[in-house]
Structure formats: structure tokens, C-alpha cells
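S.K.: Sharing a model that was predicted from the sequence below.
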Amino acid sequence: MKIPKLMTGVLTTVLMGALLAGCGGGNNNAAAGNSGEITIGSKNFTENVLLAHMMADLIEDKTDIKVKRQMNLGGSNVAWSALENNNIQLYPDYTGTIVANYYQEETGNSEESLAKTRELLEKDGLAFLDPFGINNTYTLAVSRETAEKYNLKTFSDLAKVSGNMVLGVEFEFLDREDGYPGIQKLYGMDFKQSKGMDHGIMYRSIDDGETDVTNAYATDAQIKVHDLVILQDDKEFFPPYDAGPIIRQETLDKYPELKGVLNQLNGQISDEEMQQLNAEVDVDALKEEDVARNFLIKKGLIEG
């Protein structure tokens, strides 16, 4: 914020104005803090983009920090590398992904997984703030017709007939230890064929009969749209995937106001609300940035 030149006779006023500017006074809604710029990223699926836009909108509304948005960077490992390399300073991620995929450690329940997430990240100069409220855990889904044909209710049921089926999942799910390889070990699943594909194509493929089983998220709107049946993870393979902001500690040290601002999202989003937000983008074709902003306004977190 620029301080206008004043006459030398009002030096005190100038000094006071400079002091106020140093505390960040450019936005009536802004919390006191440093002006500067950070880059927020996201993975390449709707929910993650929505969450990233929410964080960006909150920061812009509550602070003087300028936000650069780098959405749809790619899969989990791409976003993680961007954070490690300081190409981005903040993005939304999931406790299960962090613990099991990035660090190859055991998770536990939601509380244990959150504690382990923070412990692991701290060693690498990163921090995980308060969770948003959603637990976007993985699951497996089949068409209603397939579920009825084979009387499928659980993952164990699926394992018994997996040799007759084609698995169609996201590319990274085929290789991640908290994905297909881990399921194979625990349940003994051995599909006739497994195919990697983009998230948006998975549901079309199962509708067209090209695949029989797909991975899905608990908050995915497409589950209802395509009338899929979610199978029970009866051996509890998938860990909790509680979503929240992951940020570089040096960024948090530089802009300590970010913690309080981002923690305003703590517990604000239920699984059902996230399904609806995802549907507004994936089904109703609304823009992610508009859906995210409207949600914040509805929750009273920012003004319309």
C-alpha cells in the first residue's frame, strides 16, 4: 500500500500512517498482517480445485496477501513435489495420502492419522492445519446390475469373483501402495484386466460396460449420478482421508495470520455438502471458482 506524500509539518501523521500500512490496512475485511504473495495449488480433480479456491478466497478476503492460483497441477505426487520445491506454498491434501503415500507409514483412525500427519510433516518443514470436515476416503464401486448379479456387498465378496471382471481406475491408483497393490495383498483380488484412466472417464467406462469395477471417493457426486453401489471395505484397508490445508512452515512463519484465516474452514464441510458442491461443477457445469465462493458466502465466511 502506497503512503501519499504529506507536508513536512505533519511528520507525525506520516509516521502513524506508515505504521498502519505496515500492519496491512488495504482491505476493510482484512486481518492485520504482512502484504506479500503466495501461490496456492491444487490436484487435478474437482474437489481439490474447489477446496483450493476456498482457501484462496478466504486469504484474499481476510488478509493483504496476494494469491496466485495454480490449479489442476496433476496427481498427488505432482502437487507434493511442487510444494517441496516451493513452486507452490499451499494446497489442500488428505491425511491418508500424506501418511500412506508420501511417507509409506501406517495411519490409524482419523485422530491418529492427523497426529501422524503433523509429526511427519514437521520434520520436512511443512504443516497441516485444521481439517475441513470431509473424509474423502477411497472405496470401490460397481454398477447396480453387477452388484445384484454377483450379490456383492463387501470387498471380500468382490475378491471371490474378481477374476471375471475388469478394473478401471485412476492411473495413480494402480501404483499407489494405498491403492490397488495394497488391496490385492489384503483381499487377494486378481482382476481379469486392470486399466488406468482419467477420473472423468472411469464412470463413462463402467456405464458403457467396458469396465466392471472402479475406485471412487466418498464425496464423489458421480456415485449418485451413475447409480453405483459402494462396496463395504470389510477389512478396513483404506485409511481416513481427512482433507485440510498443507503449507510450508516458512510461509506460515512469514504470514502467521494464515493459520487463523484458514482454520475458519475447520469442520465447515460435511461429506454430503462436498458431494453437492462437486455435483454443481461435474453435473451442472458451474465454474469451480463460483461454486467455491458461493459456498463461503452461504457459510458466512466472506461477504457477497
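M.R.: Cool, got the structure.

S.K.: make it CA atoms for all contacts and neighbour counts henceforth
M.R.: Fine.

S.K.: I would like the residues contacting the helix or strand where residue 174 lies, please.
M.R.: Per DSSP states H and E, residue 174 falls inside helix 171-175. Contacting residues not belonging to helix 171-175 are listed as 75, 179, 180, 181, 195, 196, 197, 198 [Cα atoms under 8 Å, 6 or more residues apart in numbering].

S.K.: Tell me which stretches of the stretch 101-250 of the chain form strands.
M.R.: Residue ranges of the strands in the stretch 101-250 of the chain, as given by DSSP state E, counting those that start in this stretch, are 126-128, 138-143, 166-170, 193-197, 213-217, 228-230, 243-248.

S.K.: Go ahead and report the secondary structure state at residue 253.
M.R.: State at residue 253, reduced to three classes by DSSP: H, G, I helix; E, B strand; the rest coil: helix.

S.K.: neighbours of it, just the number please.
M.R.: 11 (other Cα atoms under 10 Å).

S.K.: what does stretch 284-296 contact?
M.R.: By Cα under 8 Å, 6+ apart, the residues outside stretch 284-296 that reach it are 46, 49, 50, 51, 53, 54, 57, 277, 280, 281, 302, 304.

S.K.: for these, which one is nearest residue 191?
M.R.: Set against residue 191, the nearest of the contacts of stretch 284-296 by Cα to Cα is residue 46 (28.2 Å).

S.K.: Check it against this one:
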Amino acid sequence: MIRTRLAAAAALATVAALTLSACSSGGDPLAAGGGESAPADSIVIGSADFPESQLLATIYAQALTAAGVEATTRLNIGSREVYMPALLDGSINMLPEYTGATLSYLTKGDAGVSSSTDVAAALEKALPEGITMLTPSEAQDSDVLAVSKDTAAKYNLKTIEDLKPYAAEMVLGGPPEWPTRHEGVQGLQEVYGLTFKEFKALDVGGPLTIAALANGQIQAADMYSTSPAMKDFVALEDNLNLFPAQNIVPILAADKKTEKVAEVLDKVSAALTTADLIEMNAKLDDQQSLDDVAAAWISAHDLG
């Protein structure tokens, strides 16, 4: 059951009081702000503590700056338990988020929706008072069921459903908890009717999974859609919506949503693709800087 806006706001405010007070001043991205709101004509964009989130925050900030909007970043804040309360108390004004994960956080995993359209609609209703969202991007960082290019060609696989005649011959790989998850082995059986020959416990779309899929030890695997490794594999379309949509979406303080801000952020989101994120994440893996990768993408899409 989806929480009301007031209930969600109250819960997040409680977490804010507990979590932000526990942050040490050393290395804390929020410490410099001291919880103070940004000037009315500027936007402070926060990020989670992983490179893709930091990259997205940098892209949105650079695009706003190029359009004449004063924008700064506070990167590497931490988990949702830290950065969502910071959005509520004005320490930051905007975040690049993932629709399904944010909805699950706000509803304690009780949303009961999976498709991009349904997840976005539910998220808009679940956001706390004073927080709004813009148009989600088609780009997603979600769980995908991946196969090698050779396997996809051999069986003419385009969707997860296409695996049904062949799953009994295949070994499935994924994280150790996958056999007990609906968004895993159970769901593949219940939603798609897939029973694999064997399940091999590996890591979460990491080097063990990548190596096993590449060398044929497994024929299908749980991967992340924006992993740089996905350039070598095929993500099968989740045509029956087993995995909750994780579209990139800017969420921000409602009082920072001007016509200009919305226009700029929506243009970025509209231009962004999952393939772009795969390519940019690979550049970050090669030790290219966030600023350089973001600037190159903005320039390539005439957003600067």
C-alpha cells in the first residue's frame, strides 16, 4: 500500500534527523552546506555514492549552467537514507534518481507495479510534499536477463519469453539470493514459465558473471543494463515486466521547478539513452573524469 505524502515526508524527516546528525564532518558532502537552503536562483544537485549517479548529477548540472542557471553539485552523499532527507531539508535541491528504486524506498517495497508508465505514475503520487519529478528518461539502469550475442543469434532471442523452448537446456547465473526472489528465479518461472537446467550462484553482474557468460559456463545471466560489459552481450526485452522499471528521472524541490529548469532537464533526459550510459560508464572505468565525460556527452547532443 502506497504511503500518503505526509506519511512519507514524516518518515523521511525522522531518518534525516537520525542519519544526518550521525554524519562526521570529515568528507561529508553535506557538511559545507550546513543544512542551509541554496539561494532562490540556484540549484544544488546531489548524487548517490556510485559513479553513474555522480555522472548524471554532473551532466544535469553542466546543462543547467550552460543555459544560464546557477547549478552546483554535492556528489557522493551516500544512500537514499541520507540523500533523500537532504532533499527534504534543503541541503540539496535535486537528485538524478531511478524510478523503481525510489518508489520502492518510499513505499517500503509495496508498490506492486513494474512497467515504466505505471512505476512513474506511482512514484509521482508517492513523492513527499514539496518534492516533484520531471519527465523520466527512456534510459534505464535496471536488472536485465542477458545472453551472449552468439546465443541470441543461435536461438533468435529478442525477449525473455523467447527463451521458453530453450531454458531447460541452459544454465542461469546470478547473485546467490536470486533463487528466492520474485525478481529472479521465482519470477522467471511464475511470469515467463522458464525452468532452467541449473542455477549457478555468482556475483551481482560482476566479473564472475561476466566471465561465465562470455566463456559459456552459463547461457543467461542477471546483469545491469548500463554495465560497460553489456556492449558485448544482448539484453533480452522484459516484455512481461518482471523487473521493475528503473528509468532515470530528476526529482527536485518543487520551489526550484521553473519553466527554464524543467525545459533544460527534460531535454537532457530525452536525449539520454541506456547505450549512452554503457559508453560513459566504460569511460569512467578507464579513469576519465566525471567532468570530461559529462562535457563530451553534452557537446555531442548540443545541450551546452
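M.R.: Cool, the structure landed. Note that this is a predicted model, so its numbers are computed, not measured.

S.K.: looking at the strands of the stretch 101-250 of structure 1, which is closest to residue 38 of structure 1?
M.R.: Closest approach to residue 38 of structure 1 among the strands of the stretch 101-250 of structure 1 (Cα to Cα): strand 243-248, 10.5 Å.

S.K.: so how far is residue 217 of structure 2 from the nearest residue to residue 304 of structure 2 once chain neighbours are set aside?
M.R.: Excluding its sequence neighbours, the residue lying closest to residue 304 of structure 2 (Cα to Cα, 6 or more residues apart in numbering) is residue 66, at 5.1 Å. As judged by Cα to Cα, to the nearest Å, residue 66 of structure 2 and residue 217 of structure 2 stand 48 Å apart.

S.K.: hmm, back to that, so which of the contacts of helix 171-175 of structure 1 wins on neighbours?
M.R.: residue 179 (21 neighbours).

S.K.: Next up, the contacts around that residue.
M.R.: Residues near residue 179 of structure 1 by Cα under 8 Å, 6+ apart: residue 173.

S.K.: again, but for residue 97 of structure 1
M.R.: Shown in contact with residue 97 of structure 1 (Cα under 8 Å, 6+ apart): 76, 178, 241.

S.K.: To which residue of structure 2 is it aligned?
M.R.: Residue correspondence to structure 2 (TM-score structural alignment): residue 97 of structure 1 is matched to residue 101.

S.K.: Beyond the helix or strand that contains residue 73 of structure 2, next helix or strand please.
M.R.: Using DSSP H and E, residue 73 of structure 2 falls within strand 70-78. As assigned by DSSP H and E, the chain's next helix or strand after strand 70-78 of structure 2 is helix 80-89.

S.K.: mind checking how far residue 59 of structure 1 is from residue 105 of structure 1?
M.R.: From residue 59 of structure 1 to residue 105 of structure 1 the distance is 32 Å (Cα to Cα).

S.K.: higher neighbour count, the two?
M.R.: Using other Cα under 10 Å as the criterion, residue 59 of structure 1 and residue 105 rank with residue 59 on top: 21 against 15.

S.K.: mind listing what the more buried one touches?
M.R.: 65, 67, 258, 261, 262.

S.K.: What of residue 78 of structure 2?
M.R.: 47, 48, 49.
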